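K.L.:
Pasting the sequence and the predicted coordinates here, then a few questions.
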Amino acid sequence: MIRDSDKQRPHERLEVWRDAMSLVESIYRITASFPDSERLGLSMQLRRAAVSVPSNIAEGAARRSRPEYLRFLSMARGSLAEISTQHEIARRLGYLTDNATDTDLLDRTFARLNALIRSLGSSPRAVSETPALHESQFSNPESHA
């Protein structure tokens, strides 16, 4: 008998990916209420950064080497930092009310992503400071690629 978890792709089993997907939904909902003048500005920037987070987590999980996986997780973390900054800009401009749910979800996603990066044996800073990581002999145990 095939379990549901056996049908899932590697990234779909990750809680951080699920949180990132919820964050995308949240960002799309809140940016829908932004002024029309922001349709191609801050709204689009927030949406692109939000979509980038689960996309990079998924792409990293599909990679065969740990350094590649960590590189994509580092990019996801950078996109989370963009969202955090852009969310604060939107709040300061009065486009957002103080919504603790959004910031809680953002904080939880950051924490889970950092934990995943640490569990793979590297700090987020070390990953971002070494952009040209060499292929590792260690395969990504989460990858089916």
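P.N.:
Now that the structure is in, tell me what you want to look at. Small disclaimer: the values here were computed from a predicted structure and weren't measured.
K.L.:
can we go C-alpha only for contacts and neighbour counts from here?
P.N.:
OK.
K.L.:
what element comes up after the one helix or strand Ser55 maps to heading to the C-terminus?
P.N.:
In this structure, Ser55 sits in helix 42-61 according to DSSP states H and E. Reading on from helix 42-61 to the C-terminus, the next helix or strand found by DSSP H and E is helix 66-92.
K.L.:
How far does the helix or strand following that following helix sit from its chain's centre?
P.N.:
Scanning forward in sequence from helix 66-92 by DSSP H and E, the next helix or strand is helix 100-119. Mean-position distance between helix 100-119 and its chain equals 9 Å (Cα atoms, centre = their mean, to the nearest Å).
K.L.:
here comes the other one, which I'd like you to weigh against the first:
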Amino acid sequence: MSFKFEKLIIWQDSMNFGENIFQMTHGFPKDELYNLTSQIRRAADSIALNISEGSILQSNAEFKRFLGYSIRSIAEVVTCLYKAKNRKYLSEAQFLEIYNFAYKIMNHIIAFRNKLT
């Protein structure tokens, strides 16, 4: 047995993305714990959370709305990534790796959302 969302590649990728963000933020300064660290972690976790919540007992229109929330959360993560890079918490290489993963997930979610009727 499994939940419907567990089979979705967008959910699986979003789960991995959230874990990558969590690990990455261990290197952030302690004085950012309740600011940038918390914000980027919550936004990254929100991507998968909205996919799973929207997929259960929802109409396609409602599911599309939740997928929109996931996309917005990706935008929030990307903005936090820029802040982390500007504050020198991330190297350019780290930034680009995570940024590209975020971009890939966003495009997959958009494509999936566009296929829902």
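P.N.:
Sure, I can see it. Not measured: the values here are computed from a predicted model.
K.L.:
once aligned to structure 2, how far is the helix holding Ser55 of structure 1 on average?
P.N.:
With mean Cα distance after the TM-score superposition for structure 1, helix 42-61 of structure 1 departs from structure 2 by a mean of 0.4 Å once superposed.
K.L.:
And stretch 79-86 of structure 1, by the same measure?
P.N.:
Averaged over the aligned pairs, stretch 79-86 of structure 1 sits 0.5 Å from structure 2 after superposition, using mean Cα distance after the TM-score superposition for structure 1.
K.L.:
now the aligned residue in structure 1 for Phe5 of structure 2, what's its secondary structure?
P.N.:
Residue mapping for Phe5 of structure 2 onto structure 1 gives His11, with TM-score structural alignment as the criterion. Here His11 of structure 1 is recorded as helix under DSSP: H, G, I helix; E, B strand; the rest coil.
K.L.:
what sits against the closest residue to His11 of structure 1 other than its chain neighbours?
P.N.:
If you skip the residues right next to it in sequence, His11 of structure 1 has Ala58 as its closest partner in space, 5.0 Å away by Cα to Cα, 6 or more residues apart in numbering. Remark: with contacts taken as Cα atoms under 8 Å, 6 or more residues apart in numbering, Ala58 of structure 1 is in contact with 10-12, 17.
K.L.:
Just send these back as a markdown table, with distance to Gln45 of structure 1 too.
P.N.:
Written out in a markdown table, the entries for these read as follows (distance: Cα to Cα, whole Å):
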| residue | distance to Gln45 of structure 1 |
| --- | --- |
| Pro10 | 28 |
| His11 | 24 |
| Glu12 | 25 |
| Trp17 | 20 |
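K.L.:
Those residues: which two are farthest apart?
P.N.:
Greatest spacing in the contacts of Ala58 of structure 1, by Cα to Cα: Pro10 and Trp17 (10.0 Å).
K.L.:
shouldn't Ser84 of structure 1 be in contact with Asp107?
P.N.:
No. Under the criterion of Cα atoms under 8 Å, Ser84 of structure 1 makes no contact with Asp107, lying 9.1 Å away.
K.L.:
neighbour-wise, which of those two wins?
P.N.:
Residue environment comparison for Ser84 of structure 1 versus Asp107 gives the larger neighbour count to Ser84, 18 against 14, counting by other Cα atoms under 10 Å.
K.L.:
What sits closest to the alignment partner in structure 2 of Phe34 of structure 1 if chain neighbours are left out?
P.N.:
With TM-score structural alignment defining the correspondence, Phe34 of structure 1 maps onto Phe28 in structure 2. Take Phe28 of structure 2 and drop its neighbours on the chain: the residue closest to it by Cα to Cα, 6+ apart is Tyr89, 5.9 Å away.
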